[in-house]
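A.B. asks: what shape does this take:
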Amino acid sequence: MEQKQVSCGSVLPPLSAKYTWLVAQSLEDEKNEIGDLFFYTIHDPLINYRCSLPELLGKRIRGYYHGWYILSKKTTWSLWNPITSKFICLPPLILKDGDSGSIKECCLSLPPADPSSILLLTRTDKATFVFFRLAGKRKSKTWTEVSYAEQLEDIIGPSYLLHSLTCCSGNVYALNEYVFYCQGILVILVEIVVKDKEVVINLRLIGKCPKFDSYYEFFSISRFLTGSSSELFHIIVGFDSINDKVGAVHLFKLDMNRVEWNEMVDADDMYKACQIFEEMKDLKDTTFFVSGDLKNLKDTMFLVNSSVFYRPVISSELGGYIHIRDNMAGKDIIHSYHVKDRTISLSSSPSPVVPTSHVLLWECRLEDDHGEDGCRVDSKQTENEIVVRGVVDNLVKSNESYMLNLPFDMLVMIMDRCIGVEYMNFRLTCKRCHLAARVIKWRDQAEIKRLQNYSLISPWLMVVDQNRGVITFTDPIFGNNYFINSHVSIYGGRICCSGYGWLLFYSTDFYQLVFFNPFTNNLIKLPQTECDLRNLCFSAPPISPNCIVVGFEARNYSTIYIHNVGGEPSWLTLDLVDDSYFIYSLSFPTFSGGDLYALCDHRKLCVFKNLGKKDCLWKLVVAEAPGDWYESSSQYILTKCDQHLILIIVSEVGKSVEVFKLNDVEEEWEKIDDLGRYMIYICDAACFCVEAKTPEMENKIYFPNLHSKNGKIVFYSLETCKYHTFSEKRFDEDLMDFTGTTHHLNPHAWIEPSWS
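C.D. replies: This is a model prediction of the structure:
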């Protein structure tokens, strides 16, 4: 359906407070002036409102504090209250160096009517504050610029510029990166003392933000700070590799009422604030909206144009999210992170002025909510929703008489046809099911064969929810979910790889690499390593005497670590430093024909010969993979399919998927449009190819994404060149890319069920 635009002329549109509304400003090409306003919401993308407010004509919205919008137009700054229609115009901002375009962030310390209220600005290239006092008895009202560089160095030493200005409990706070610690993110109090004739700004160190354990795993990291009432919120967003996929989101809260103001935190006590911050596991009926120049973060330490807003919502189903706006693949994308479920849903921003960096949250007041006839919350149960209710014994008996009013012999017959997780769940349903289910001897060869036959249909998507202690298995064909109690505690939430029904991950319990079979609970510990390893793979099931595990150093990839599971309890190391070539990254290692192949520096293919022997060597096989590295941030994925090496290239947001096969003779990649009877499974931990057991599953690539509407696994069909889900083994719900899908941030991997 096409998006409907409603023109509201020179008045504000009737915005409902039920939704979180965004306002985008169009840019006039001729003079680069700010044009009309467009109001839209991610919850109802089919409608937007367009208006041209006289108060905002040609002005850019820079921020929102205490009910007032901060506006700017070149050297002119002003404040506007849309509720009272009051407008405050400030004198022109004339900087000594004349660089008025270097203003980075702004913050209104207190409401304008407060005698101590000032409008505080920061600059992109200098450690200075530029401020204007809004009230007070002064003959002339002018802007003032003061340096904070000396103060900052006195309290924390060499550091970067302050950023992420916010208000909390009547004070202004900011973030700062400490030069001596790559993860040294500090919270700074900007203490503003307004006297009769002067304004004094002092900086005080509150403490250090919580440590981000997965710092080195991400290509770029964004940090935001915002305040509400007496609480400060710190948001961390980590982007994976070069494809700008959100790989981690952390939300921390600091109650300023718990801070001991009488004690100054100095540079030798950076970790004091870490005990005050607490990570939030659920946002409940509140939501955040984060916007910033995230694409340019790769070359900077902070966001240039960033904003973050916190507000409650009326409808509970809309709460619990951190909405992260980014510009990807030529269009605005909203990453909606659900804090409790740790999932991210991708949606295409309905902004009619894409691309634009001028997008802010628009505050709607309940008393002015005339957009709808009240806010109705739909209490109907959605399709495919599983409702768990607590019941008493009498209710169980009553339910059993209706639900399981079957002859006992027929119930036994049903139980005999249940397999694996289905069997265990059905057996725990009630006493009659427990009695009808015979005790299975899992080592019985007939039962093992029966379980193996059941598992041959397709690998399952496994998700480990460590907070709830549950492992979820999702069947990609029928979309059924199976749950078992989790006995896994994964360090850093990272599964290294999967294969042959086993997971390889760093265990929090043992602080070392372990193999784990979630179907049998078997555990195999690997020897300790001197360094952290990344991009691991193994050649065979770990119970096989021929199983070889390979991993690379996490930071510089200069050494490969090799371990024979059935051999000596140690790792063999091989130095990869070469005078002719230095390796910056190795990814998706894949065993083929006794050799190990891997993508070198994302796009080059290299091979390791005689692995584990003294004459082991490596060389580049293919110099460049298809595609343009400088214009594309696509993901390159390597796997083996029917004795051939396969390269999959997935563009940003999955807008295109291309498959190539290695020509061993010419050592070149050849594009293919058909996988035949094979299917490929891709996830963060690994990629593998298996032969399809049913015709409807072949010639497809399965991703660890769920359709945002029906909750089913999304796959890409090489036949239709679209994304689909299964509905009774038929195609359903086609998509053009990953917008409209949800993916997990909990540890997850595709796994082939193995009960032995």
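A.B. asks: only C-alpha atoms from now on, for both contacts and neighbour counts.
C.D. replies: Noted.
A.B. asks: tell me how far residue 489 lies from residue 474.
C.D. replies: As judged by Cα to Cα, to the nearest Å, residue 489 and residue 474 stand 20 Å apart.
A.B. asks: one more sequence to fold, the one below, so I can look at both together:
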Amino acid sequence: MRLTLVDYLHMRTTCTMFRSVSPPVDWKKKALEGLELPPLSQWLIFFEKDGVCSLVDPRHGDKYLISLPPSLSNCGIYYSKNGWLLMSGNTNSTFLFNPFTRKIVPFPKDDIPYRFFTSNMGFSCYPTSSDCLVVVFGQKFYEKVNLSYTRLGGQGWTDVDFVFCENSPVFYQGAFYCLGRGGNLGVLQFTAGEVTWRVLPKPTRPCCSYHQNFLVECNGELLSVFVGEFGKGVRIFKLNHFPMAWIEVESLGHYMIHISRSSSLAAMATAPGMENKIYFPRFCGQSGHSIVFYSLDTKKFHSFESGDADEDFYSTRAQLCSCWIEPTWC
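C.D. replies: Next up, the predicted model:
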């Protein structure tokens, strides 16, 4: 029972004898009973067809399927945090969903504004908490962008003018931080019932040559990740609050980062060899679902299937409309 779920499943499929001494385990029931389960790596989650979502383990390249409730058909994933997905469908339905427990938390009656122009969304904590805050970066018209927010169980949405940001927000130290195209930061602060929005004059853009940028919290620090054009290198910076500036990070130590447009997550590596790497929602290899990562040790792209061989980042296959999720049965 000290094995992770993935390793336990692998052990049971090794041979008849192993299967006979390792009975099937109801992992959801054990989590609800309060038993501590071994940590799992973040998995890439996406929908392949109606009623089914796929989960890919970045270390082993294994793919798992989860059937979805009928009400979730034709829905899109906009954000992921603490094992929950923020989803929205074609029938003006928006909700939070845990694919492991199959629990659904609906939004307030007033639906998300600017639904068909929505850029990004985010939420602050477990949606089972009354303190859960939800934010939406929605483009009402082609030039004006609004930021809307609500509290689950509250009375609807409130707007704040916003400067466009193209990646998912991060709830950090009681506020939502957003990384703009120019590498600057916007902060949505909730204090004593008041809401303030600021675009910080500093830090300024830490590098010039990049194609995409991402924001992620790692071990209590706020990190920005900049991906060069045509996959030519990846640079990581840590926010230094005094003075307010980006400081380049050369190593993540035992941590790993999983980035995507909908969600970027960081965690301690759960298996040897996964540390000090940045994982992308891109596939390569003969299996078709070996995940591509950037190694801060070699400064190159690889996959576990290809070993030490380099991967050409833009010859790999991007998995659109996907995000990373932290498996949890709690």
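A.B. asks: when residue 489 and residue 474 of the first structure are compared, which one has more neighbours?
C.D. replies: Just comparing residue 489 of the first structure and residue 474: by other Cα atoms under 10 Å the higher neighbour count belongs to residue 474, 21 against 18.
A.B. asks: tell me the residue in the second structure aligned with the more buried one.
C.D. replies: Aligned counterpart of residue 474 of the first structure in the second structure: residue 56 (TM-score structural alignment).
A.B. asks: for its match, which residues are in contact?
C.D. replies: 43-45, 62-64, 289 (Cα atoms under 8 Å, 6 or more residues apart in numbering).
A.B. asks: tell me which element residue 215 of the second structure falls in.
C.D. replies: Under the criterion of DSSP states H and E, residue 215 of the second structure resides in strand 212-218.
A.B. asks: list the buried residues of the next helix-or-strand element following that strand.
C.D. replies: If you walk from strand 212-218 of the second structure toward the C-terminus, the next helix or strand you reach (DSSP H and E) is strand 221-227. In terms of neighbour count (16 or more other Cα atoms under 10 Å), strand 221-227 of the second structure has its buried residues at 222-227.
A.B. asks: run through who's touching stretch 67-85 of the second structure.
C.D. replies: With Cα under 8 Å, 6+ apart as the criterion, stretch 67-85 of the second structure contacts 46, 50-53, 86-90, 96-100, 102, 120-123, 125-127, 168, 262-263, 321-328.
A.B. asks: buried among those residues? Make that a PyMOL selection.
C.D. replies: What follows is the PyMOL syntax for the buried subset of those, where burial is set by 16+ other Cα under 10 Å:
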select buried, resi 46+51+52+53+86+87+88+89+96+97+98+99+120+121+122+123+125+127+168+262+263+322+323+324+325+326+327+328
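A.B. asks: among the contacts of stretch 67-85 of the second structure, name the ones in strands.
C.D. replies: Judged by DSSP state E, those include 46, 52-53, 86-89, 96-98, 120-123, 322-325 as members of strands.
A.B. asks: measure stretch 238-249 of the first structure end to end?
C.D. replies: This stretch, stretch 238-249 of the first structure, spans 6 Å end to end (Cα to Cα).
A.B. asks: and that stretch, which stretch of the second structure?
C.D. replies: Under the alignment (TM-score structural alignment), stretch 238-249 of the first structure falls on nothing in the second structure.
A.B. asks: on that earlier part again, so which of the contacts of residue 56 of the second structure hold up in the first structure?
C.D. replies: With both residues aligned by TM-score structural alignment, their matches' Cα atoms under 8 Å, the contacts of these that the first structure also has are 43-45, 62-64.
A.B. asks: most neighbours among the contacts of residue 56 of the second structure, please name it.
C.D. replies: Most neighbours among the contacts of residue 56 of the second structure, by other Cα under 10 Å: residue 45, with 27 neighbours.
A.B. asks: can you find the partner of it in the first structure?
C.D. replies: Using TM-score structural alignment, residue 45 of the second structure lines up with residue 462 in the first structure.
A.B. asks: just give me the neighbour total for the residue nearest to its match when sequence neighbours are not counted.
C.D. replies: Computed as Cα to Cα, 6 or more residues apart in numbering, the closest residue to residue 462 of the first structure that is not its neighbour in sequence is residue 473, at 4.6 Å. The criterion is other Cα under 10 Å. On that basis, residue 473 of the first structure has 24 neighbouring residues.
A.B. asks: A strand includes residue 473 of the first structure, no?
C.D. replies: Yes - residue assignment for residue 473 of the first structure, taken from DSSP: H, G, I helix; E, B strand; the rest coil, places it within a strand.
A.B. asks: what sits against it?
C.D. replies: Residue 473 of the first structure makes contacts with 460-463, 481-483, as judged by Cα under 8 Å, 6+ apart.
A.B. asks: from those residues, which single one is nearest residue 565 of the first structure?
C.D. replies: Taking Cα to Cα as the measure, residue 565 of the first structure sits nearest to residue 462 out of those, at 24.4 Å.
A.B. asks: I figured that closest one hits residue 751, correct?
C.D. replies: Yes - under the criterion of Cα atoms under 8 Å, residue 462 of the first structure lies in contact with residue 751, with a separation of 6.7 Å.
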